[in-house]
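Q: fold the stuff below for me.
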Amino acid sequence: MNKRNHQYRITVTHLESAKESAPIQPELQIDIENHDDIFAVIEKIQQKQLFDDPQQATEFGLGLKLFSEVLLKNRKHPLFDEFYPAFGDFMKKLKSQ
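A: Take a look at the predicted model:
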């Protein structure tokens, strides 16, 4: 991992299945790096009050930073050909609100 980036450990614990017969999945834990302070990003999104539910601001901020870091590292991947320019526009719009 690059020491110039923030280092995080993310743990996902499956608490309940949508179907009673479905098994609870084992815990997932990954170590990641991100060029941004994820906690600061989440705080900014919460302050903007974009969503009625404050928890959704946290979910959005975390998901956005996880996704955008992968996107940046793989911006030349054919999967992102059409999406990458639109994502830039989206980020400008988000930051302007």
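Q: can we go C-alpha only for contacts and neighbour counts from here?
A: OK.
Q: list the buried residues of the lengthiest helix in the chain.
A: In the chain, taking DSSP state H as the definition, the longest helix is helix 54-73. The neighbour-count criterion (16 or more other Cα atoms under 10 Å) identifies Ala57, Thr58, Phe60, Gly61, Leu62, Lys65, Ser68, Glu69, Leu71 as the buried residues of helix 54-73.
Q: to check against the first, give me the structure of this:
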Amino acid sequence: MNSYRYRVTVEALTGAKGEPVEGRTLSFEAANHDDILGIVERMRARLPFDSDTVASLGVGLKLFSEVALMQRNDPMFATIRPALGEFVRGLKQRPETVGSGGPGRLL
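A: The predicted structure is shown next:
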């Protein structure tokens, strides 16, 4: 299967009470059949959220849905699959906001 490869890094900046945290980082590589960076840019044209929120949603959704797709025979994903498909279809049908980058495939 052809796929894009990504390095995902999550770096802790603060703890639950806002205290600074240093040196806590998680980094891993992941494959995905979609251009996640392009998808996030297109999502920014359709969703009324700030840029970081859209990036969190787009990256999280694409990483999760790729695992669900690759592990589709695992019963753990059986209950979420229909809802995930419905959510993605609804997201794809959202109209672009005024002044966005133009039409394009969202997900």
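Q: average distance between the longest helix of structure 1 and structure 2?
A: Using mean Cα distance after the TM-score superposition for structure 1, helix 54-73 of structure 1 ends up 0.8 Å from its aligned counterpart in structure 2, as a mean over the superposed pairs.
Q: which parts of structure 2 are strands?
A: Counting by DSSP state E, structure 2 forms strands over residues 4-11, 25-32, given from the N-terminal end onward.
Q: which part of structure 1 matches the last one?
A: Yep, that's strand 25-32 of structure 2 we're talking about. With TM-score structural alignment applied, strand 25-32 of structure 2 matches the range 27-34 in structure 1.
Q: may I see the buried residues of that stretch?
A: For stretch 27-34 of structure 1, a neighbour-count test (16+ other Cα under 10 Å) marks Glu33, Asn34 as buried.
Q: how distant is it from the center of its chain?
A: The offset between the C-alpha centroid of stretch 27-34 of structure 1 and the centroid of the whole chain comes to 12 Å, using Cα atoms, centre = their mean, to the nearest Å.
Q: where does the longest helix of structure 1 end up in structure 2?
A: Residues 51-70 of structure 2 are where helix 54-73 of structure 1 lands, counting by TM-score structural alignment.
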